[in-house]
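Trainee: Structure of the sequence below:
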Amino acid sequence: MKKILSLIVLTVVVATSCSTTKQKALKEDDNTISFTYSAVTRGSNNEVVIKDGTVETLQSRLSDKPVTRTLTAAEWTALKEVYNKKTVKDANLQNIVPPSKKHQFDGALGATLQITHNDIVYSSSTFDHGNPPSEIKELVNKIIELSALDKK
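Mentor: Below you'll find the predicted structure:
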C-alpha cells in the first residue's frame, strides 16, 4: 500500500514539475519574440515595436514621444496565433515580392516588417504601407490594429 501511495505521489510531483517547466518555457519563448513595423517616407517616420507585452508606437509627424501601452493576454495570444501560422513561419521574409511598388516614387510610405526570435532578426523587403504582401498581410494588419498608428 505504501509503495502504491508513494508511486502516486511521485507521479503527481513529476507531472506538476513538467507542467510548470513547460509553462515557464512558453513564457520565456514569449519574451524572445518581438515585432517591429516601420513605415517611412521623406518627412515621416512611423514605427511600431511589440515586445515584452507592450506596444510602442512612434509617429514622428505628430510627436517625438512614443505612445506605449500594455497588451492584454488575449491580444498577445492573438498576435502569436497569427505569427505561428504556416504562411508567416515559412515565409522567407527578405524574398517576399511586394504586390505594388508605390513606395519607390513616394506614392506610399515604404514599410518593412522585422521579426526577432531567439536573437535572430528576420526582415522583410520593403513594401507599400497599406498594401503588404499576402504572406504577411494578416500579421502586419494585426500589428497595426494593436498600435496607435493612424489606420489610414
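Trainee: switch to C-alpha atoms for all contacts and neighbour counts from now on
Mentor: OK.
Trainee: Just the element for the residue nearest the centre of the chain, please.
Mentor: Central residue of the chain (Cα atoms, centre = their mean): Phe35, 3.9 Å from the mean position. Using DSSP states H and E, Phe35 sits within strand 33-41.
Trainee: Report all helices and strands that that strand contacts.
Mentor: strand 44-51, strand 110-117 (3 or more Cα pairs under 8 Å, 6 or more residues apart in numbering; DSSP states H and E).
Trainee: between it and strand 110-117, what angle do the directions make?
Mentor: 170 degrees (axes from the mean of the first three to the mean of the last three Cα atoms, to 10 degrees).
Trainee: And the contacts of strand 33-41?
Mentor: Strand 33-41 has contacts (Cα atoms under 8 Å, 6 or more residues apart in numbering) with 45-52, 103, 106, 108-118, 129, 140, 143.
Trainee: run this one through as well so I can compare:
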Amino acid sequence: MKYFFISYLFILMTINCGTFQDKETIEFVKYETFTRGSTTNISVHPNSIQVKKAGMQTSEYTEEISVKQWKEVLAAMEDIEISSIGRLETSTEDSSRDAAAQAVLSIKKNDSVYITSQFDDGNAPKAVKPLVEAILRLAENVE
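Mentor: From the prediction side, this is the model:
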C-alpha cells in the first residue's frame, strides 16, 4: 500500500509538472483591435507588455511585468484549447457594420502561432474571454 501511494504521488506530480512546463512554452499572447482609422496592439511576453496605438494619436509603451502577472495570464489560459482557437465562433457581428472594432487574439506556443477568427472588441468568444480580460487589465496600467 505504501508503494502504491508513493507511485500515485509520483505520477500526480509528473502530470502537474508537465502541465506547467507546457504553459511555460508560451512565448507571447497578443490582442489586436482595428477599425478603419486606428489600431491597438497589446503584446504580453513572460517579462514585458507592449502597447502600440496607431491612428489619430500614435503611441508605443513597453513595461516590465512581474512573474505573478505572467502567471495570471497563464492561469487565464488554463481552460483554453490553444490549438483550436481558430475555430471559435463569435456571437455578434457589430464590427461588420462599424458598431464595434474588430479584434483578434493570437498565442505563440513553441514554434506555432494560433490565431482566432475576427470578433467584436468587447465581445470575445466565451472560451477566450478570461484571457482577453487579463490582457486588458495589464494594459490599463501601461503608459
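Trainee: residue ranges for the helices of structure 2, please.
Mentor: 2-24, 67-76, 129-140 (DSSP state H).
Trainee: Next, the buried residues of the shortest one.
Mentor: To tie it back to what came earlier, the one meant is helix 67-76 of structure 2. Within helix 67-76 of structure 2, the residues scored as buried using 16 or more other Cα atoms under 10 Å are 69-70, 73-74, 76.
Trainee: which residue lines up with Leu113 of structure 1 in structure 2?
Mentor: In structure 2, the residue matched to Leu113 of structure 1 (TM-score structural alignment) is Leu105.
Trainee: same deal with Asn45 of structure 1?
Mentor: By TM-score structural alignment, Asn45 of structure 1 lines up with Thr39.
Trainee: show me what contacts that match?
Mentor: Going by Cα under 8 Å, 6+ apart, Thr39 of structure 2 touches 32-33, 53-55.
Trainee: With respect to Asn141 of structure 2, which of those is nearest?
Mentor: Of all these, Asn141 of structure 2 sits closest to Lys53, with 14.6 Å by Cα to Cα.
Trainee: Can you get me a residue count around the nearest residue to the closest one once chain neighbours are set aside?
Mentor: Once flanking residues are discounted, Lys53 of structure 2 sits nearest to Thr40: 4.5 Å by Cα to Cα, 6 or more residues apart in numbering. When neighbours are defined as other Cα atoms under 10 Å, Thr40 of structure 2 has 19 of them.
Trainee: Pull the contacting residues for Thr40 of structure 2.
Mentor: Per Cα under 8 Å, 6+ apart, neighbours of Thr40 of structure 2: 32-34, 51-54.
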